[in-house]
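1. Structure for this input, please:
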Amino acid sequence: MQNNTKKWLFLLILSLIWGSSFILIKKSLLGLTPYQLGALRTIITGMILFAVGFSSIKHIARREWKWVVISGFLGSFVPAFLFAIAETEIDSAIASILNSLVPLNAILLGFAIFKIGFSKRQFLGVVIGFIGTSILILRGADLNPDQNYLYAGFVIISTIMYALNVNIIKTYLQNVKPLSIATGNYVAIMIPAIVILVITDFFTESTYTHPDFNMSLVYVAILSLFGTALAKVLFNTLIQISTPVFASSVTYLMPIVALFWGVLDGESFGVLQVLASVIILLGVYLANKRKA
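-> Below is the predicted model of the structure:
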């Protein structure tokens, strides 16, 4: 399969997986605290990656480990907690919409820090996508006036971290196998996650006896297997066969999937949000359209 076809296929698959992750986070929080969720998600994902890819970390050169560790904290560890905290106050669909800031941050940080250029068409596409995202945010605020949008700041911080991560992988880890990067990430962040899980009183009777505890574990397991372990490998591959801007544009498609799950779960959704989703798709098309 040619890279051009493969990158669009990966983009679609990741959109479906990550777009569904937000509702899984919301459901997991019914029986877990945000810190327990973030720690468990990291630990379960690490165990999965160690089982299938531990031998692959030998392909990581000593000089590359610094960037693998930084990538692990920026692209996996910290955002796992920040998104969980954010979704205690804002809808899962709104969190996904805010996540669409990643491509804009990827362009700006890529240019400012990593000296990665971008075309006028790419910038125009990102701006149009951002306009669509803004409409979704404003409409969401109108439909959900009781939500604390200060917690949206946790998602925005995560988007900056994600943007830094995609540029780090493209700049410093381009020749490292995607599975090696993903597994190496969790070598670095596994122990901190275990420490956090222990200090959150996870191993106490009050946690186990919560009526939603068992189902929350099921949701976290699904989230870890598909939304983190599999998606990390696919995303790292996508970065290497495309560009940071193209890879991060997955965040423009995710809200459409997340809004679908949100509606099924009773979250508010209107006609204006459909229009905003169309604007987002137009932005993705322009940002990734090849020159004639």
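2. switch to C-alpha atoms for all contacts and neighbour counts from now on
-> Noted.
3. Where do the strands of the stretch 1-150 of the chain begin and end?
-> For the stretch 1-150 of the chain, strands defined by DSSP state E, counting those that start in this stretch do not occur.
4. If you count neighbours, what's buried in the lengthiest helix in the chain?
-> The helix spanning the most residues in the chain, taking DSSP state H as the definition, is helix 3-28. Neighbour-count burial for helix 3-28, counted by 16 or more other Cα atoms under 10 Å, picks out 7-8, 10-11, 13-28.
5. ok, now stretch 175-193?
-> Going by neighbour count (16+ other Cα under 10 Å), the buried part of stretch 175-193 is 176-190, 193.
6. sorry, back to before: same for the longest helix of the chain, what does it pack against?
-> Applying 3 or more Cα pairs under 8 Å, 6 or more residues apart in numbering; DSSP states H and E, one finds that helix 3-28 contacts helix 92-98, helix 213-222, helix 231-241, helix 250-264.
7. Mind putting those helices into JSON lines with mean neighbour count and distance to F73?
-> What follows is those, written out as JSON lines (neighbours: other Cα atoms under 10 Å; distance: least, Cα to Cα, whole Å):
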{"stretch": "helix 92-98", "mean neighbour count": "28", "distance to F73": "20"}
{"stretch": "helix 213-222", "mean neighbour count": "18", "distance to F73": "19"}
{"stretch": "helix 231-241", "mean neighbour count": "21", "distance to F73": "13"}
{"stretch": "helix 250-264", "mean neighbour count": "23", "distance to F73": "19"}
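8. right, so of the ones you listed, which gets closest to F118?
-> Nearest to F118 among these is helix 231-241 (15.3 Å), distances taken as Cα to Cα.
9. and the angle from the strand or helix carrying T159 to helix 231-241?
-> Using DSSP states H and E, T159 maps to helix 152-172. Between the axes of helix 152-172 and helix 231-241, defined by axes from the mean of the first three to the mean of the last three Cα atoms, to 10 degrees, the angle is 50 degrees.
10. here's the other one to compare against:
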Amino acid sequence: MSGIKLKWLYLFVLSLIWGSSFILIKKSLLGLTPYELGALRIIITGLFLFAMGFKTIKTIRKPDWKWLIISGLFGSFIPAFFFAIAETEIDSAVVSILNSLVPLNTILLGFAVFKIASTKRQILGVIVGFVGTAILILKGAHLNPNQNYLYAVFVILSTLMYAANVNIIKKYLHHVKPLTIATGNFVALVVPAFIILLFTDFFSVATFENPEFKMAMVYVTVLSFFGTAMAKILFNKLVHMSTPVFASSVTFVMPIVALMWGLLDGETFSMLQGIASIIILLGVYLSHKKPPKYS
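-> Sure, this is the predicted structure:
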């Protein structure tokens, strides 16, 4: 398969996986608190990645550890808690829509901080995609007037962290294999996640007696394996073979998947949201370009 086709295949698979993550978070929160969910997601993902890539840890160079830790914090640790907190007040599909700010922030941070150039077509693609996202947000707010959109701040902050992470991987970790990056990320994350879990009520009798607890653990395990462990490896590969903006444009397609899950879960999907989804796909197409030169 050619490199171009492979990029789009990765983008499609990641969209399915991450687009499904929001409904899994929503279901996990029925039996877990946001802090329990965030900590468990990191711990379970870490166990999966250690099993797959512990042999690659010894290949990591000492100077790379700084960027691996920062990448792990921005790309996994903090957002795992922030998204869980956000979904206690905002519908899962709306959260996925807000997550579409990642490509815009990737361009802004890439230019301002990492000195990564973007073409006019790439910027146009982000703007078109952002217009589609804005329509989805406005329609979602109309359909869900009782949601507390102040919690959107947690999602917006996460998009800034994701944008920083994708630029860090492309700029400073492009020579490190995707599985090694993912495994290295979680070496530094599992211990603090476990400490946070100790300060919750996770180990109390009341938690285990919660009728929703068992299914919540199933959901968070599926979320950790597919939505974090496998997705992190695939995403790192996508960043390596494409541009930061193209890789982050997966967040433009994710809301379509999330909205479909929401529809199956009893949420409303309007014709206008369908049109917005088409606009988003157009933005993803326009954002694709040849790899830029780095200074």
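11. What's the TM-score once they're superposed?
-> TM-score of the superposed chains, computed with TM-score structural alignment, normalised by the length of structure 1, equals 0.98; 291 aligned residues with a Cα RMSD of 1.0 Å.
12. post-alignment, the helix holding T159 of structure 1 versus structure 2, mean distance?
-> Here the mean offset of helix 152-172 of structure 1 against structure 2 after fitting is 0.3 Å, by mean Cα distance after the TM-score superposition for structure 1.
13. How about residues contacting that helix?
-> 64, 67, 71, 74-75, 78-79, 82-83, 85-86, 90, 95, 98-103, 105-106, 109-110, 114, 236, 239-240, 243-244, 247-248 (Cα atoms under 8 Å, 6 or more residues apart in numbering).
14. Can you mark which positions in it are buried?
-> 152, 154-171.
15. Centre of structure 2 to the edge, which residue is at the far end?
-> V205 (32.3 Å; Cα atoms, centre = their mean).
16. tell me which element the closest residue to I69 of structure 2 other than its chain neighbours is part of?
-> The shortest distance from I69 of structure 2 to any non-neighbouring residue, by Cα to Cα, 6 or more residues apart in numbering, is to N185 (5.7 Å). N185 of structure 2 belongs to helix 178-187 when assigned by DSSP H and E.
17. what does that helix rub up against?
-> For helix 178-187 of structure 2, the surrounding residues in contact (Cα under 8 Å, 6+ apart) are 42, 45-46, 49-50, 53-54, 56-57, 60, 65, 68-69, 71-73, 173, 229, 232-234, 236-237.
18. Check stretch 29-46 of structure 1 too.
-> Residues from elsewhere that reach stretch 29-46 of structure 1 (Cα under 8 Å, 6+ apart): 25, 28, 76-77, 80-81, 84-85, 88, 183, 186-187, 189-190, 193-194, 196-197, 200, 202, 207, 210-216, 220-221, 223-225, 228-229.
19. JSON lines for the helices and strands packed on helix 3-28 of structure 1, including distance to V127 of structure 1?
-> Below are those laid out as JSON lines (distance: least, Cα to Cα, whole Å):
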{"stretch": "helix 92-98", "distance to V127 of structure 1": "14"}
{"stretch": "helix 213-222", "distance to V127 of structure 1": "34"}
{"stretch": "helix 231-241", "distance to V127 of structure 1": "21"}
{"stretch": "helix 250-264", "distance to V127 of structure 1": "12"}
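20. Tell me how far N99 of structure 1 lies from G117 of structure 1.
-> Counting by Cα to Cα, to the nearest Å, the gap from N99 of structure 1 to G117 of structure 1 is 22 Å.
21. And for the aligned residue in structure 1 for P145 of structure 2, the neighbour number?
-> Using TM-score structural alignment as the criterion, the counterpart of P145 of structure 2 in structure 1 is P145. By the criterion of other Cα atoms under 10 Å, P145 of structure 1 has 9 neighbours.
22. how far away is P145 of structure 1 from L82 of structure 1?
-> Applying Cα to Cα, the value for P145 of structure 1 to L82 of structure 1 is 22 Å.
23. same thing with I128 of structure 1?
-> Taken as Cα to Cα, the span from I128 of structure 1 to L82 of structure 1 is 26 Å.
24. How about the contacts made by A193 of structure 2?
-> Contacts for A193 of structure 2 (Cα under 8 Å, 6+ apart) come out as G38, A39, L40, I42, I43.
25. who touches the aligned residue in structure 2 for P244 of structure 1 in this structure?
-> When structure 2 is aligned by TM-score structural alignment, P244 of structure 1 is paired with P244. The neighbours of P244 of structure 2, taking Cα under 8 Å, 6+ apart as the test, are T106, V166, N167, K170.
26. Pull the distance from the next helix-or-strand element following the helix holding N185 of structure 2 to the chain's centre.
-> Downstream of helix 178-187 of structure 2, the next assigned helix or strand under DSSP H and E is helix 190-198. For helix 190-198 of structure 2, the separation from the chain centroid amounts to 21 Å (computed by Cα atoms, centre = their mean, to the nearest Å).
27. compared with structure 1, how much does helix 190-198 of structure 2 deviate?
-> Relative to structure 1, helix 190-198 of structure 2 is 0.4 Å off (mean Cα distance after the TM-score superposition for structure 1).
28. repeat for stretch 14-28 of structure 2
-> Counting by mean Cα distance after the TM-score superposition for structure 1, stretch 14-28 of structure 2 comes out at 0.3 Å.
29. Onto which residues of structure 1 does that stretch map?
-> Stretch 14-28 of structure 2 maps onto residues 14-28 of structure 1, going by TM-score structural alignment.
30. Go ahead and name everything in contact with that stretch.
-> With contacts defined as Cα under 8 Å, 6+ apart, stretch 14-28 of structure 1 is touched by 37, 84, 87-88, 92-93, 95-96, 215-217, 219-220, 222-223, 226-227, 231, 234-235, 250-251, 253-258, 261-262.
31. All set now, cheers.
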